[in-house]
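> Next input, structure requested:
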Amino acid sequence: MKILAIDTSTQYGGVAMYDDESGALSEHRTGKSTRRFSESLMEMIDICLKNMSLAINDIDCIAVTGGPGSFTGLRVGLSTVKGLAYAMGKPVVTVSTLLIHAWMLPFHEGYVCPVLDARKKEVYSAVYHWKDADFEIVLEEGAYRIDEVLRYIDKKTVFIGDGLKAYGDTIRESLGAKALFAPRNMSGGLPSTLARLASARAKRGEFTDMATFSPVYFRKSEAEIKRGK
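Alright, predicted model coming up:
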């Protein structure tokens, strides 16, 4: 199965093309702001397809991050995926941005805690525990103050995500030796990790109905707040 994976949930998103039969993978990432995804996304898709010597109609399934993350970025990614899926008649798999981060760190004996900067002194976060070849939820996904997340940490925990730039010192001061930190560049691997997760879900028939799907935001956007919605 050939999976096209699109991540526009964070500032450093990208696209991956994955063939789960051969194991071939092509990934193209960007360091541009999510405001630029609307201009660069189709170009990144084209690059990945060319790297794999594929045409767009060779895609069997499309995967996309379902949130949380950048409001603008998520909307651009999902609108692109909807357009491609409807035009080509291809199924779609959505995966949580936080869970994708966690799956970059399987097999850890303690906890895994993605931390994404949600601004307004909050983070998008969750706490997961690896057990029986899968992640159990210790703290449900949501928008939290960092101290609310840290209350759930009682063992060694690997933290990952762009929120570490703002809250890394706070985490270190609070948890001491229990706090471990993934390399900052690891978050750039979201598209390839998404592609592999989507492949497993697609084989189980776990597709998303894009006619009814809404991205996970956990709170209102600035525009919605200003409109009083």
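> For the rest of this, base every contact and every neighbour count on C-alpha atoms.
Fine.
> quick one, what contacts the residue nearest the centre of the chain?
The chain has residue 97 as the residue nearest its centroid, 2.8 Å off, counting by CA atoms, centre = their mean. The contact partners of residue 97, by CA atoms under 8 Å, 6 or more residues apart in numbering, come to 9, 65-69.
> rerun that using 10 Å as the cut-off
7-10, 64-69, 114, 116, 124-125, 141, 190, 194, 216 (CA atoms under 10 Å, 6 or more residues apart in numbering).
> In strands, which of those residues appear?
Residues of those located in strands (DSSP state E): 7, 64-65, 114, 116, 124-125, 141.
> buried residues in the longest helix along the chain?
The longest helix of the chain (DSSP state H) is helix 71-88. Neighbour counts over helix 71-88 (16 or more other CA atoms under 10 Å) mark 71-78, 80-82, 84-85 as buried.
> wait, residue 143 sits on residue 98?
No: at 11.4 Å, residue 143 does not count as touching residue 98 under the criterion of CA atoms under 10 Å.
> Give me the packing partners of the host helix or strand of residue 149, helices and strands only.
For residue 149, the host element (DSSP states H and E) is helix 146-150. Helices and strands touching helix 146-150, by 3 or more CA pairs under 10 Å, 6 or more residues apart in numbering; DSSP states H and E, are strand 111-119, strand 122-131, strand 134-144, helix 164-175.
> one more, for comparison:
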Amino acid sequence: MLLLSLDAAFSYQNFTLFEAESGRCLLQWGEDRGKKSLELFPKIFKDLGVDPRSVDLFAVNLGPGYSTSLRVGITLIKTYAQVSKKPLVTYTSFEAMLPYLGGEGEYLLLVKVSRYWVFSRAGVARGKVRLSERPGVLSEEVLTELSRSGERPTFATPRRWKGELEEFLKGRFEVRGLPLEGFSYGGALAALEKVGRGEFADLFKVEPVYFRPPV
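Next up, the predicted model:
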């Protein structure tokens, strides 16, 4: 079973082609192409010999991320799934980060969208992972509340944002840079777990994850 996972949440647009039965990654592609180049994906697939008609399962990142590129990426994958009559599974940027956490503990997972640090809480204990449902925006009020409560979660973000996050936090919390550029590989792993639980998406209800009211 071939799984195609697409991540268009940020300017680093990427996809992963995964063989589900063997758990083998067949192809990873990613490039920082800017927000206006998503229409090139069909050509990129063709140039790399990826035929969406041969894909058995599609997966797409719902964000958080930049709303325009998210919507274009989601629409593209929904179209492939609908035309080919193949199932679709969705994941979030935070779910795609979970395979990279490693050790047990409490985490704040963060992505940077424009000037906002968007977070979700996660916990790892006894091999099980829990993730909070709704994202929030990191603010001084949130940091003050964490400090007063005595909580010391590890702040985890893709490594490209590690330095910026450390500067924002000013040494108040530990920051871990996760070894990923895009979210399609971790998203493929999250999607396969959802397939095992029978959690397929309704094509007519798939929308980006908004961390504040859309404008």
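> ok, of the ones in strands among the contacts of residue 97 of the first structure, which one's closest to residue 172 of the first structure?
residue 114 (14.7 Å; CA to CA).
> before we move on, back to that, and the helix holding residue 149 of the first structure against the second structure, how far off on average?
Following superposition, helix 146-150 of the first structure is found to deviate from the second structure by 4.8 Å on average (mean CA distance after the TM-score superposition for the first structure).
> and residue 170 of the second structure, how many residues sit next to it?
9 (other CA atoms under 10 Å).
> swap in residue 227 of the first structure?
8.
> Mind telling me what it corresponds to in the second structure?
Here residue 227 of the first structure stays unmatched in the second structure, going by TM-score structural alignment.
> same deal with residue 217 of the first structure?
In the second structure, the residue matched to residue 217 of the first structure (TM-score structural alignment) is residue 210.
> Give me the neighbour count for the closest residue to that match other than its chain neighbours.
Nearest in space to residue 210 of the second structure, with sequence neighbours left out and distances taken as CA to CA, 6 or more residues apart in numbering, is residue 64 at 6.4 Å. Residues near residue 64 of the second structure, counting by other CA under 10 Å, number 23.
> What lines up with residue 66 of the first structure in the second structure?
Match for residue 66 of the first structure (TM-score structural alignment): residue 62.
> show me what contacts its match?
6-9, 70-71, 73-74, 90-94, 206-210.
> quick one on the thing from earlier: now, among the buried residues of helix 71-88 of the first structure, which is nearest to residue 31 of the first structure?
Proximity of the buried residues of helix 71-88 of the first structure to residue 31 of the first structure, judged by CA to CA, is greatest for residue 73, which lies at 13.1 Å.
> Now do the same contact list for that closest one.
Residue 73 of the first structure touches 7-11, 13, 33-38, 67, counting by CA under 10 Å, 6+ apart.
> And residue 47 of the first structure, by the same measure?
If you count contacts by CA under 10 Å, 6+ apart, then residue 47 of the first structure has 15-17, 26-28, 41, 53 around it.
> element containing it?
Secondary structure (DSSP H and E) places residue 47 of the first structure in helix 37-51.
> between that helix and helix 71-88, how big is the angle?
Counting by axes from the mean of the first three to the mean of the last three CA atoms, to 10 degrees, helix 37-51 of the first structure lies at 50 degrees to helix 71-88.
> Go through helix 37-51 of the first structure and flag the buried ones.
For helix 37-51 of the first structure, by 16+ other CA under 10 Å, it's 37-38, 41, 44-45, 47-49.
> what's the answer for stretch 17-37 of the first structure, then?
Here stretch 17-37 of the first structure shows 17-19, 25-30, 34, 37 as buried, counting by 16+ other CA under 10 Å.
> Just name the closest of those residues to residue 169 of the first structure, please.
Closest to residue 169 of the first structure, out of all of the buried residues of stretch 17-37 of the first structure and judged by CA to CA, is residue 34, at 26.0 Å.
> which residues sit in contact with the counterpart of residue 175 of the second structure in the first structure?
Using TM-score structural alignment, the partner of residue 175 of the second structure in the first structure is residue 180. For residue 180 of the first structure, the contacting residues are 111-113, 156-160, 168, 171-172, by CA under 10 Å, 6+ apart.
> same deal with residue 206 of the first structure?
91-94, 198-200.
> Residue 107 of the first structure: which of those residues is nearest?
So of the contacts of residue 206 of the first structure, ranked by how close each gets to residue 107 of the first structure (CA to CA), first place is residue 200, at 17.7 Å.
> which residues does the closest one contact?
So residue 200 of the first structure contacts 20, 206 (CA under 10 Å, 6+ apart).
> Please state the offset of the helix holding residue 149 of the first structure from the chain centre?
21 Å (CA atoms, centre = their mean, to the nearest Å).
> And stretch 49-59 of the first structure, by the same measure?
With CA atoms, centre = their mean as the basis, stretch 49-59 of the first structure stands 23 Å off its chain's centre.
> thinking in terms of the whole chain, how far from its middle is stretch 144-156 of the second structure?
24 Å.
> Endpoints of that stretch, how far apart?
End-to-end distance for stretch 144-156 of the second structure, by CA to CA, to the nearest Å: 18 Å.
> Could you list the buried residues of it?
Of the residues in stretch 144-156 of the second structure, those buried (16+ other CA under 10 Å) are 153-156.
> same deal with stretch 109-124 of the first structure?
For stretch 109-124 of the first structure, the neighbour count (16+ other CA under 10 Å) marks 110-118, 122-124 as buried.
> try stretch 180-195 of the first structure
180-182, 187-195.
> Would you convert the residues you listed into JSON lines that also reports distance to residue 60 of the first structure?
As requested, those are exported to JSON lines (distance: CA to CA, whole Å):
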{"residue": "180", "distance to residue 60 of the first structure": "38"}
{"residue": "181", "distance to residue 60 of the first structure": "36"}
{"residue": "182", "distance to residue 60 of the first structure": "32"}
{"residue": "187", "distance to residue 60 of the first structure": "26"}
{"residue": "188", "distance to residue 60 of the first structure": "24"}
{"residue": "189", "distance to residue 60 of the first structure": "21"}
{"residue": "190", "distance to residue 60 of the first structure": "20"}
{"residue": "191", "distance to residue 60 of the first structure": "16"}
{"residue": "192", "distance to residue 60 of the first structure": "16"}
{"residue": "193", "distance to residue 60 of the first structure": "17"}
{"residue": "194", "distance to residue 60 of the first structure": "15"}
{"residue": "195", "distance to residue 60 of the first structure": "12"}
